[in-house]
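Participant: Sequence and computational prediction follow.
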Amino acid sequence: MALKTIQYDNKSFDISYEIINQSSKKDIIILHGWGSNKDIMSKNFKNHLKSFRHIYIDLPGFGKSPTEYVLTTNDYTNIMELFLSAISASKDTIMGHSYGGKIATKLNPKNLILLSSAGIVEEKSAKVKTKIKMAKFFKTLGLGGITKIFRSKDVDNMSQNMYETFKNVLNEDFTEEFKNFSGKAYIFWGESDTATSLESGKKIASLIKNSQFKSYEGTHFFFVENAKDISETIENGIL
């Protein structure tokens, strides 16, 4: 593990990262999803994609990259731009899982790899809508503390700044970003994904003109069982 300090918006960010296959000349940047970390991605892909130098990164606020600041997706993108430049890494090929897929898309690589990416706003279930209404009702009564019981499980044990960050990035519509992406996209999805639905994956594939879509049995972390096949598809397409 290595650490690089980045200065952005008059703030310091310590970015934890790991590089595998140091001698390879082609870089692949690998970004984890919300609530995850670089170790989960490394564990599943480090024995594959052997033609690439893997760069696994803990996004600020996750893993071993602490932060006390409230951030937006634009902030994350800008921080990653500065970080990649600081370590002299190419951003030709970037993989992103879930929330990491949005950052990967905004970094505008030549080769974009999306694993059950966030970015399509989906209709909320009746249960979720009810929770939101109840939370708003208690907040109007000045009982904001009670609203914590209505929060998503994604924010359990989350610091206040990361909870505010979560609210900033949760319902972003990336339709235009996907539509305007001009590189090559490799899109992979879990057919039983309940966090980002299979229909969202198909929509992203329809929005990106030069894209290839493949789905697998599995949920939001479908890549755990399918990393080898995903890697072979990427290598066959890029190399």
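Facilitator: Looks like it arrived, so ask away.

Participant: can we go C-alpha only for contacts and neighbour counts from here?
Facilitator: Noted.

Participant: any idea which residue of this protein is furthest from its center?
Facilitator: Distance from the centre of the chain peaks at Leu141, with 35.8 Å (CA atoms, centre = their mean).

Participant: Against Val128, how distant is it?
Facilitator: As defined by CA to CA, to the nearest Å, Leu141 lies at a distance of 20 Å from Val128.

Participant: Second structure follows, compare the two:
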Amino acid sequence: MALKSIQYKQHTFDISYEIVNPEAQIDLIILHGWGSNKNLMKQSFSSYMDGFRHIYIDLPGFGNSTCSMALTTADVARIVELFMIHINAQKDIIMGHSFGGKVALVLEPKILVLVASAGIYVEKPLKIKAKIALFKLFKLLGLSKFRSLFVADDAKELSEYMYQTFKNVVNDDFSDEFSKYEGRALLFWGKEDSATPLSSAKKINELIKDSTLEVYDGDHYFFMKYAADISKKIETEFLKSLGH
């Protein structure tokens, strides 16, 4: 594990990262999802794709990376971009799982790999809407100390900066951004995913002009079981992009 200090908007972010196959010429940036860290992605993919220099990053506020201000998805992408400049990494291929998928999209790589990506707004169930309305009422009455009873599991135990970041990013609708992306996109999805449902995958596949969708058995973390197959498809696609 290594650390790089990045300056952004007069704040310092220590970004933790790990590089696998450091001598390889093609960069593969791998970004984890919300509440996760680089180790989960490394555990899944580091044994494959030997021809690429894998760069596993802890996003700000996750794993061993620090966060000292509330961020938007665009802020996170800019911090990753500044980090990439520091280590002289190119935007050849960027893979993102869940929240990391939105960050990968904003970075506009040549090949975008979306693994159960967030970014399509999904209407909340009535139960959740009622919970939000009740919390707003409690807040109005000065009872926001009961916040922990209302926040999503993904937001519990977060620092104030990360809780604000969660609120900033959780309902992002990136439909426009997906439709404007001009590179090649590979979409990999779990059939039983309830966090980012298959309907989101189908919509993203329609929005991105040059994209393919592969569906696997499994939930939001299906890729841990199918990393070998996903890796093979990424390698094949990269070779095609070179005209081989």
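Facilitator: Noted; the coordinates are in hand. In this text, all values refer to a predicted model and were calculated from it rather than measured experimentally.

Participant: Would you report the TM-score computed for these chains?
Facilitator: TM-score for the superposed chains, counting by TM-score structural alignment, normalised by the length of structure 1: 0.98, backed by 239 aligned residues with a CA RMSD of 0.8 Å.

Participant: still on that earlier bit, what's the distance between the residue farthest from the centre of structure 1 and Met134 of structure 1?
Facilitator: 11 Å.

Participant: now Ser16 of structure 1
Facilitator: Ser16 of structure 1 is 39 Å from Met134 of structure 1, by CA to CA.

Participant: can you check Ile146 of structure 1 too?
Facilitator: In terms of CA to CA, Ile146 of structure 1 sits 10 Å off from Met134 of structure 1.

Participant: Please apply the same query to Asn47 of structure 1.
Facilitator: Asn47 of structure 1 is 47 Å from Met134 of structure 1, by CA to CA.

Participant: cool, and Val121 of structure 1?
Facilitator: 21 Å.

Participant: the strands in structure 1, which residues?
Facilitator: 2-8, 11-20, 26-31, 52-57, 93-97, 111-115, 184-190, 211-216 (DSSP state E).

Participant: The last one relative to strand 111-115, how many degrees between them?
Facilitator: In terms of direction (axes from the mean of the first three to the mean of the last three CA atoms, to 10 degrees), strand 211-216 of structure 1 departs from strand 111-115 by 30 degrees.

Participant: Compare strand 211-216 of structure 1 with structure 2 and give me the mean distance after superposition.
Facilitator: Aligned to structure 2 and superposed, strand 211-216 of structure 1 gives a mean residue distance of 0.5 Å (mean CA distance after the TM-score superposition for structure 1).

Participant: that older thread, indicate which one of the strands of structure 1 is closest to Ala205 of structure 1.
Facilitator: Closest of the strands of structure 1 to Ala205 of structure 1 is strand 211-216, at 5.9 Å (criterion: CA to CA).

Participant: Touching that closest one from outside, list them.
Facilitator: Applying CA atoms under 8 Å, 6 or more residues apart in numbering, the contact partners of strand 211-216 of structure 1 are Lys184, Ala185, Tyr186, Ile187, Phe188, Trp189, Gly190, Glu191, Lys202, Ala205, Phe222, Asn226.

Participant: do stretch 229-239 of structure 1 as well
Facilitator: Against stretch 229-239 of structure 1 from outside (CA under 8 Å, 6+ apart): Phe45, His48, Leu49, Ser51, Asn111, Tyr186, Phe188, Phe223.

Participant: again, only using 6 Å
Facilitator: Leu49 (CA atoms under 6 Å, 6 or more residues apart in numbering).

Participant: So Leu3 of structure 2 sits against Ser16, correct?
Facilitator: Yes: between Leu3 of structure 2 and Ser16 there is a contact under CA atoms under 6 Å: 4.5 Å.

Participant: Those two: who's more crowded?
Facilitator: Ranked by neighbour count (other CA atoms under 10 Å), Leu3 of structure 2 and Ser16 place Ser16 first, with 23 against 15.

Participant: got a list of what the more buried one touches?
Facilitator: Counting by CA under 6 Å, 6+ apart, Ser16 of structure 2 touches Ala2, Leu3, Asp58, Asn64, Ser65.

Participant: one more time with 10 Å, if that's ok
Facilitator: 1-5, 37-38, 56-60, 62-66, 83 (CA atoms under 10 Å, 6 or more residues apart in numbering).

Participant: can you check Pro109 of structure 1 too?
Facilitator: Neighbour list for Pro109 of structure 1: Ile29, Ser90, Lys91, Asp92, Thr93, Ile94, Met95, Phe181, Ser182, Gly183, Lys184, Ala185 [criterion: CA under 10 Å, 6+ apart].

Participant: Tell me how many other residues surround the fifth one.
Facilitator: Going back to what we said before, that points to Thr93 of structure 1. Thr93 of structure 1, neighbours per other CA under 10 Å, totals 23.

Participant: My guess is it contacts Lys26. True?
Facilitator: Yes: in this structure, Thr93 of structure 1 is within contact of Lys26 by CA atoms under 10 Å, at 8.4 Å.

Participant: Common neighbours of these two, please.
Facilitator: Common contacts of Thr93 of structure 1 and Lys26, defined by CA under 10 Å, 6+ apart, comprise Phe52.

Participant: now the helices for structure 1?
Facilitator: Under the criterion DSSP state H, helices of structure 1 are mapped to 38-45, 73-86, 99-106, 126-140, 160-169, 175-180, 198-207, 223-238.

Participant: okay, the ones you listed, which one's buried deepest?
Facilitator: helix 99-106 (a mean of 25; mean count of other CA atoms under 10 Å).

Participant: okay, the angle between that one and strand 93-97?
Facilitator: 150 degrees.

Participant: Superposed on structure 2, what's the mean shift for helix 99-106 of structure 1?
Facilitator: Overlaying structure 2 shows helix 99-106 of structure 1 at a mean distance of 0.3 Å from the equivalent residues (mean CA distance after the TM-score superposition for structure 1).

Participant: Having no further points to raise, I will conclude here.
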